[in-house]
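Asker: Next comes the sequence, and after it the predicted model I'd like to discuss.
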Amino acid sequence: MRAKRWIALSIAIGLFIVSIGFRFATSVASTDWESMFDLSEEVAGTNEKVVEEGSPTNKIAVLQVNGVIQEGASSSLLATTSYHHRRFLEQLEKAGEDRRVNGIILNVNTPGGGVVESAEIHDKIVEIKEAYDKPVYISMGNTAASGGYYISAPADKIVAHKATLTGSIGVIMESYNFAELADKIGVDFNTIKSGEYKDIMSSYRDMTEDERAILQGMVDDMYDDFVQVIVDGRDLSEKRVRELGDGRVYTGEQAQAVGLVDALGSLDDTITMMKEEQDLANAQVVEYGQRDGLEQFLAGAVQNLTSPEAKLTGIKEMLRQNNGPRAMYLYSK
């Protein structure tokens, strides 16, 4: 009899522990970690790092464009410095609105990215220049190509390192075609669609000539927009931009020679140029939105571990990224 009581008690304790564990796991899963670590709703500009001392009422704000320009963040556990599109736009708006900021520098290190995201940054820069009459300079890092150049075009001055890779003016749209492989291994794909072109650029069959013409027309329209952005921003003729914009990349030195870049130098050089040219000699230089040390690592790790992208690996990730056509202002090595 006593043995049965001990068994019953053990079962009850076990169930209690399981219940506590389940509640804990549910709590962890439902916690808004991103908000807790202030990752996406961070008020842009509240986290300022002073780069150079000066008058706090007369600032130069340095913003980072580091990584592929696209919505969302990298799913890599260690990708703590990946580009965050919405936060960057908020930071840019904050720099424009802040009366203490009298100059803005974008430190651009990106191969480009989405057409829409690049256009949003470009339009925000134009808006800030018109609404707040503040100079915007670009400092190009290792790479400022395709969408990276698109967002640079409206700036008052573009400064690149002589070894920067820039240019790559153009639009690209790609997809995989698994049709031959599927045929070899005996896989059939059944598609029910409402219109002839609903599955355009499908990865599971060859593209038709009509579909190719439709997509080429889309790419050509986006390329025309890219060309016009450079015509407006760089005061170059459309003919000249189209000659330069055949998709090739240029070093910073080459880009300066053909008029795509104004000067050669580093970020420090760009800051010095802005101070001298915009009468900001006593300006305090601040950098927006950077976390340091353990805080940066933990914030990035928590964001990536709890993001939907972290659950996708291998072929599933590849298929997710290529689910339907997407045009990109992107330089791909």
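Answerer: Done, it's in. Residues are numbered from 1 along each chain as shown.
Asker: Please count neighbours and contacts with C-alpha atoms only from this point.
Answerer: OK.
Asker: my read is Ser139 is in a strand, agree?
Answerer: Yes - under DSSP: H, G, I helix; E, B strand; the rest coil, Ser139 falls within a strand.
Asker: Quick check: it vs Met207, distance?
Answerer: 41 Å (C-alpha to C-alpha, to the nearest Å).
Asker: do Glu276 as well
Answerer: 55 Å.
Asker: ok so, going back, who has more neighbours out of Ser139 and Met207?
Answerer: Neighbours were counted for Ser139 and for Met207 using other C-alpha atoms under 10 Å; Ser139 has more, 27 against 14.
Asker: Who are the contact partners of that one?
Answerer: Shown in contact with Ser139 (C-alpha atoms under 8 Å, 6 or more residues apart in numbering): 105-108, 158-160, 266-267, 270.
Asker: so which of the residues you listed comes closest to Val229?
Answerer: Ile158 (14.5 Å; C-alpha to C-alpha).
Asker: Which residues does stretch 54-66 contact?
Answerer: 81-83, 88, 91-92, 95, 100-110, 280, 282-289.
Asker: Okay, and which of those map to strands?
Answerer: Counting by DSSP state E, the contacts of stretch 54-66 place 101-110, 283-288 in strands.
Asker: Excluding chain neighbours, give the residue nearest to Asp220 in space.
Answerer: Val171 (8.0 Å; C-alpha to C-alpha, 6 or more residues apart in numbering).
Asker: The one you found and Gly245: what is the separation?
Answerer: With C-alpha to C-alpha as the criterion, Val171 and Gly245 are 10 Å apart.
Asker: Tell me the spacing between Ala3 and Asn190.
Answerer: 61 Å.
Asker: circling back to that earlier point, Produce a PyMOL select command limited to the buried residues of the contacts of stretch 54-66.
Answerer: To isolate the buried members of the contacts of stretch 54-66 in PyMOL, using 16 or more other C-alpha atoms under 10 Å:
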select buried, resi 81+82+83+88+91+92+95+100+101+102+103+104+105+106+107+108+109+110+280+282+283+284+285+286+287+288+289
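Asker: need the longest strand for the protein.
Answerer: Max-length strand for the chain by DSSP E is strand 55-66.
Asker: Could you figure out how far it is turned away from strand 283-288?
Answerer: For strand 55-66 against strand 283-288, the angle by axes from the mean of the first three to the mean of the last three C-alpha atoms, to 10 degrees is 40 degrees.
Asker: tilt between strand 55-66 and strand 101-110?
Answerer: 20 degrees.
Asker: Going by neighbour count, list what's buried in strand 55-66.
Answerer: Within strand 55-66, the residues that count as buried by 16+ other C-alpha under 10 Å are 58-66.
Asker: Ok, stretch 128-135 next?
Answerer: 128-129, 134-135.
Asker: Just send those residues back as JSON lines, with secondary structure too.
Answerer: JSON lines is the format used below for the buried residues of stretch 128-135 (three-state DSSP):
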{"residue": "Ile128", "secondary structure": "helix"}
{"residue": "Lys129", "secondary structure": "helix"}
{"residue": "Lys134", "secondary structure": "coil"}
{"residue": "Pro135", "secondary structure": "coil"}
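Asker: Skipping its backbone neighbours, what lies nearest the most centrally placed residue in the chain in space?
Answerer: Centroid check for the chain by C-alpha atoms, centre = their mean gives Ile69 as the closest residue, at 2.2 Å. Closest residue to Ile69 in three dimensions, ignoring its sequence neighbours and counting by C-alpha to C-alpha, 6+ apart: Gly113, at 4.4 Å.
Asker: Comparison target below:
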Amino acid sequence: METCPLIENLESKPKASLFNRLLGGVGKFALSIIKTVLIIIVVVGVFRALFGQDGMVLERVLREGSSSRRFAVVRLNGIISTQTLNSFTRHLERAVNDPSIKGVILSVTSPGGTVAASDRVHHEIMRFKSRTGKPMVAFMQGIAASGGYYASVACDSIIAEPTAITGSIGVVMQSFNVQNLFSEKLGVEAITIKSGEKKDWPSMFNEFTDEQAAYLQEKLVGPAYDRFVMLVNQGRPGLTLEQVTSLADGSIYHAEEAMAGGLIDRIGYLDDAITLLGEFAGVANPETVEYAEDFGFGGSLMSQFKGVSSLGSKLSRETLNELTSPQILYLWTGQ
């Protein structure tokens, strides 16, 4: 008996198992969900980027209390840089424009940072107190050294957690020297044409001499150190200039040492800082809030696109300049 060609053709094809068919269906369904989610994320991100939802200052309640008489916690975290400064300034401005805020706690967890950014943070705190007449208390957590302490002395009082590390009053300058690597290992000679002998001091491509060290100490490190000591002396009226100078040798101090040396006023925790600020502001049972940045997905997405598009430029110019330029820092580098 002859077999029907159609039946013969069907019988020759392998039959997919029920499991494989189900697996294929689930895979397609999952893929469609992923595509939909990605589309939604991109649309929301672009929408937020275009309509200005990124960079908002949000607040979160830390302690319940009177909503008409409140305290704000403004954080100074990590390395103090231009980016840190910009965020800090936005948060402080939020406290300026909120009439319900009766005082501010500067929460510091920082080993310091650049001289310029640390000085600007100090300046913004002094400006805030002058504009508003509102008190400000520094609350040190973990590490609040060098530039972190520099900012803290602008406040009306300083309280530190028992385990806090502070001090490191001083300046450090860092630079690279690759002369031997280039000339001896790679056979590369740097060529510099300059208008004066000191124009390129210090140069990472030439020998660093005692004369250059003395020059940079006089022009950069010395003045930055003198300003640090002056501001500590102004911010800690219980200390004489001689006492500040004796403490300003770059040493770090734990909370008990800092208290004994007059660098801080009290040892305690956030609730103690709130109580202390209440004494200055004449406020009892305040609601305490903290500020935070809401960059949103849009900001992150746009920054990624921007980073990819300018990666070559950053690597060849900005990053190279940052790595090779001498850095003058109010920074504890012993971490």
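Answerer: Ah, there it is. Keep in mind it's a predicted model, so treat the numbers as computed, not measured.
Asker: What's the TM-score once they're superposed?
Answerer: Laid over one another, the chains give 0.77 as their TM-score (TM-score structural alignment, normalised by the length of the first structure), with 286 aligned residues with a C-alpha RMSD of 2.9 Å.
Asker: separation between the equivalent of Gly235 of the second structure over in the first structure and Asp262 of the first structure?
Answerer: Following TM-score structural alignment, the counterpart assigned to Gly235 of the second structure within the first structure is Gly233. Here Gly233 of the first structure is placed at a distance of 12 Å from Asp262 of the first structure (C-alpha to C-alpha).
Asker: where do the helices sit along the stretch 1-150 of the second structure?
Answerer: 5-12, 18-50, 82-96, 115-132, 147-152 (DSSP state H, counting those that start in this stretch).
Asker: tell me the most buried of those?
Answerer: For the helices of the stretch 1-150 of the second structure, ranked by mean neighbour count under the definition mean count of other C-alpha atoms under 10 Å, the leader is helix 147-152 at a mean of 31.
Asker: counterpart of that one in the first structure, which residues?
Answerer: Counting by TM-score structural alignment, helix 147-152 of the second structure corresponds to 147-152 in the first structure.
Asker: got it, and stretch 65-72 of the second structure?
Answerer: With TM-score structural alignment as the criterion, stretch 65-72 of the second structure aligns to 54-61.
Asker: returning to that earlier point: which among the buried residues of stretch 128-135 of the first structure gets closest to Tyr250 of the first structure?
Answerer: The nearest one, if we look at those relative to Tyr250 of the first structure and count by C-alpha to C-alpha, is Pro135, at 25.4 Å.
Asker: returning to that earlier point: between the ones in strands among the contacts of stretch 54-66 of the first structure, which sits nearest Ala182 of the first structure?
Answerer: For those, the nearest to Ala182 of the first structure is Thr110 (35.6 Å; C-alpha to C-alpha).
Asker: quick one, what contacts that closest one?
Answerer: Taking C-alpha under 8 Å, 6+ apart as the test, what Thr110 of the first structure contacts is 65-69, 143-145, 147-148.
Asker: Over in the second structure, see which of the residues you listed survive.
Answerer: Compared against the second structure with both residues aligned by TM-score structural alignment, their matches' C-alpha atoms under 8 Å, the contacts of Thr110 of the first structure retain 65-69, 143-145, 147-148.
Asker: how about TSV for those residues, with distance to Glu211 of the first structure added?
Answerer: As requested, those are exported to TSV (distance: C-alpha to C-alpha, whole Å):
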residue	distance to Glu211 of the first structure
Val65	35
Asn66	35
Gly67	32
Val68	28
Ile69	27
Thr143	33
Ala144	32
Ala145	28
Gly147	25
Gly148	29
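Asker: give the contact list for the residue nearest to Gly96 of the first structure when sequence neighbours are not counted.
Answerer: Among residues not flanking Gly96 of the first structure along the chain, Ile128 sits closest, at 5.6 Å (C-alpha to C-alpha, 6+ apart). Counting by C-alpha under 8 Å, 6+ apart, Ile128 of the first structure makes contact with 93, 96, 134.
Asker: Same list, the contacts of Ser139 of the first structure, but as JSON lines with distance to Ser175 of the first structure please.
Answerer: As requested, the contacts of Ser139 of the first structure are exported to JSON lines (distance: C-alpha to C-alpha, whole Å):
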{"residue": "Ile105", "distance to Ser175 of the first structure": "36"}
{"residue": "Leu106", "distance to Ser175 of the first structure": "32"}
{"residue": "Asn107", "distance to Ser175 of the first structure": "31"}
{"residue": "Val108", "distance to Ser175 of the first structure": "28"}
{"residue": "Ile158", "distance to Ser175 of the first structure": "33"}
{"residue": "Val159", "distance to Ser175 of the first structure": "35"}
{"residue": "Ala160", "distance to Ser175 of the first structure": "32"}
{"residue": "Ser266", "distance to Ser175 of the first structure": "37"}
{"residue": "Leu267", "distance to Ser175 of the first structure": "37"}
{"residue": "Thr270", "distance to Ser175 of the first structure": "39"}
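Asker: Name the surrounding residues that touch stretch 274-281 of the first structure.
Answerer: With C-alpha under 8 Å, 6+ apart, stretch 274-281 of the first structure has contacts from 58, 102-103, 135, 137, 282-283.
Asker: ok, which stretches of the stretch 201-335 of the second structure are helices?
Answerer: Using DSSP H, counting those that start in this stretch, helices in the stretch 201-335 of the second structure cover 210-216, 222-235, 241-247, 255-261, 270-281, 296-309, 311-313, 319-324.
Asker: Could I get these in JSON lines, plus columns for mean neighbour count and distance to Leu181 of the second structure?
Answerer: Formatted as JSON lines, those follow (neighbours: other C-alpha atoms under 10 Å; distance: least, C-alpha to C-alpha, whole Å):
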{"stretch": "helix 210-216", "mean neighbour count": "13", "distance to Leu181 of the second structure": "21"}
{"stretch": "helix 222-235", "mean neighbour count": "18", "distance to Leu181 of the second structure": "30"}
{"stretch": "helix 241-247", "mean neighbour count": "16", "distance to Leu181 of the second structure": "39"}
{"stretch": "helix 255-261", "mean neighbour count": "17", "distance to Leu181 of the second structure": "43"}
{"stretch": "helix 270-281", "mean neighbour count": "18", "distance to Leu181 of the second structure": "51"}
{"stretch": "helix 296-309", "mean neighbour count": "15", "distance to Leu181 of the second structure": "31"}
{"stretch": "helix 311-313", "mean neighbour count": "12", "distance to Leu181 of the second structure": "25"}
{"stretch": "helix 319-324", "mean neighbour count": "12", "distance to Leu181 of the second structure": "15"}
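Asker: Mind putting these into TSV with distance to Ile40 of the second structure?
Answerer: Converted to TSV, those look like this (distance: least, C-alpha to C-alpha, whole Å):
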stretch	distance to Ile40 of the second structure
helix 210-216	55
helix 222-235	51
helix 241-247	57
helix 255-261	50
helix 270-281	41
helix 296-309	12
helix 311-313	27
helix 319-324	34
